[in-house]
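**Student:** model this:
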Amino acid sequence: MKASPVFAVGAYRTTLLATPETIAGEFSKHRAIACANAIEPGLLATLMRLCREGSFASDEVEGLGHREVEKPQRAGPTISLALKRANLIDWIEHVTGCGPLEAIEGRVVRARANNHDQLLWHDDLDDVRRRLAVTINLSKQNYEGGLFELREKRTGKLLASHHHLEPGTALIFDVAYDIEHRVLPVTSGGPRCVYTGWFFKAAK
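**Tutor:** Coordinates of the predicted model:
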């Protein structure tokens, strides 16, 4: 997917760069949107420093695959807090039609070029409160592989594929029972380091 600048999340504010109406069609078609430069440079530098200086622990996801998770979480909670701003939540609700949303949680994960780290097809609905997912590229080094794919479960039709090329790029995608996604192995370079989180449905 081609990423366009639609919002910019900074340390103290979030600036909206595109109206929901101009983006909603893309989400409807692909069930996902790619957002270029979604994190302002100052905040991005801080987050990447936290990832560079932090530690990561092995995380085996039963039946799905393996990756490493930031432990203790330092960059992850910082991003989650910034993504909770009301103007961004409202914008995302209008773009996706997936509101109302009330919370976001996430963490930083890392995949290495080791023929082991990957996630097989899954739908993220082991927690039924999840309504949208988001990944944000925090990789210091370029990498090959690590492609994200989203498809229809019933037909196998590919709806979207995305490779995080630039640090700070975000991907927001639908979480629903009729679709599933995967992350292919990193084949060289890297590691692939991303924030991965979920926007939760508001309680009724």
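
**Student:** For the rest of this, base every contact and every neighbour count on C-alpha atoms.
**Tutor:** OK.

**Student:** quick one: the residue nearest the centre of the chain from V109, how far?
**Tutor:** The chain has T135 as the residue nearest its centroid, 1.1 Å off, counting by Cα atoms, centre = their mean. According to Cα to Cα, to the nearest Å, T135 and V109 sit 10 Å apart.

**Student:** which residues are in contact with both of the two?
**Tutor:** Common contacts of T135 and V109, defined by Cα atoms under 8 Å, 6 or more residues apart in numbering, comprise 194-196.

**Student:** Redo those residues as CSV? Include secondary structure.
**Tutor:** As requested, the shared contacts of T135 and V109 are exported to CSV (DSSP: H, G, I helix; E, B strand; the rest coil):
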residue, secondary structure
V194, strand
Y195, strand
T196, strand
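
**Student:** run this one through as well so I can compare:
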Amino acid sequence: MEPIAVQIQRKDLLIDQTQVGKLCTEFREAHWVRLPQLLDSSILDFLQARLDKGRWESMSHGKIGEEYITNDLPTTSLLHFVMNRPKFRTIIEEISGCKGLRWFRGRVYRMIAGAGHHDNWHSDIAYSNEVGMSLNLSRNPFRGGLFMLREGDSKRVLARVANTGPGDALIFRISPDLHHRISDLEGEEPKTAFAGWFKSSLPECFRDSNMQIREEPRTV
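**Tutor:** Here you go, the predicted structure:
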């Protein structure tokens, strides 16, 4: 089992600075790292119980892909709240080397094999996106659904990652020189995740009463 570097708990943030230092080096060299058990079990259990009963709607992202999404308010509100804790965003800044992260915006999605769900190569360069994140919310391990990262020009694949651990997250660099995608699902188990971007040029989260969360198109 991979050691925990940072874990979001109900009342605090658990941080192992030694492990965070190792992740800084890994991110600088590989452009992605895993955050094992980012969510503690009590938060994850609550979210999975909500998602078991949630309503899912088809969402098309044009040329990029298609998936199911849910807009269950308790689920999305809790996830946005914990990801936007200033202390957590500071840790993401430290690991990624990207300073001035002011807001995280994401969506909860589900992909099912044989449902026409897919995700094509894209960069997400838009809307001040700096660092991407995918948090596994799946109740059971799934097959396929790999996070893949490649160089934009050469098309050389840099990573193929199965992020199947409950509450595990991947963070990765957003750059015009890098493309990423999720491979097709296989088998009967769906993939459920909270995915989005840490952003740099929006008003500071929790400090602007007029701040509104809105759906943003994904970009090639």
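
**Student:** Need the TM-score from the superposition.
**Tutor:** Here the TM-score for the pair of chains, by TM-score structural alignment, normalised by the length of the first structure, is 0.92; 202 aligned residues with a Cα RMSD of 1.8 Å.

**Student:** could I get the shared contacts of T135 and V109 of the first structure as JSON lines with distance to I179 of the first structure?
**Tutor:** Formatted as JSON lines, the shared contacts of T135 and V109 of the first structure follow (distance: Cα to Cα, whole Å):
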{"residue": "V194", "distance to I179 of the first structure": "21"}
{"residue": "Y195", "distance to I179 of the first structure": "21"}
{"residue": "T196", "distance to I179 of the first structure": "18"}
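
**Student:** Out of these, which is nearest to P77 of the first structure?
**Tutor:** Y195 (9.7 Å; Cα to Cα).

**Student:** burial of the closest residue to that closest one other than its chain neighbours, as a residue count?
**Tutor:** Distances taken as Cα to Cα, 6 or more residues apart in numbering put V108 closest to Y195 of the first structure, at 4.2 Å, once the chain neighbours are dropped. Residues near V108 of the first structure, counting by other Cα atoms under 10 Å, number 25.

**Student:** in the helix or strand encompassing V108 of the first structure, what counts as buried?
**Tutor:** Assessed by DSSP states H and E, V108 of the first structure sits inside strand 101-111. The neighbour-count check on strand 101-111 of the first structure (16 or more other Cα atoms under 10 Å) flags 101, 103-111 as buried.

**Student:** Can you tell me which of those is nearest T187 of the first structure?
**Tutor:** Looking across the buried residues of strand 101-111 of the first structure and measuring by Cα to Cα, the closest to T187 of the first structure is A111, at 10.2 Å.

**Student:** ok now do the closest one, which residues does it touch?
**Tutor:** 67-68, 117-118, 185-186, 190-193.

**Student:** out of these, which ones does the second structure keep as well?
**Tutor:** Of those, the ones still in contact in the second structure (both residues aligned by TM-score structural alignment, their matches' Cα atoms under 8 Å) are 67-68, 117-118, 186, 191-193.
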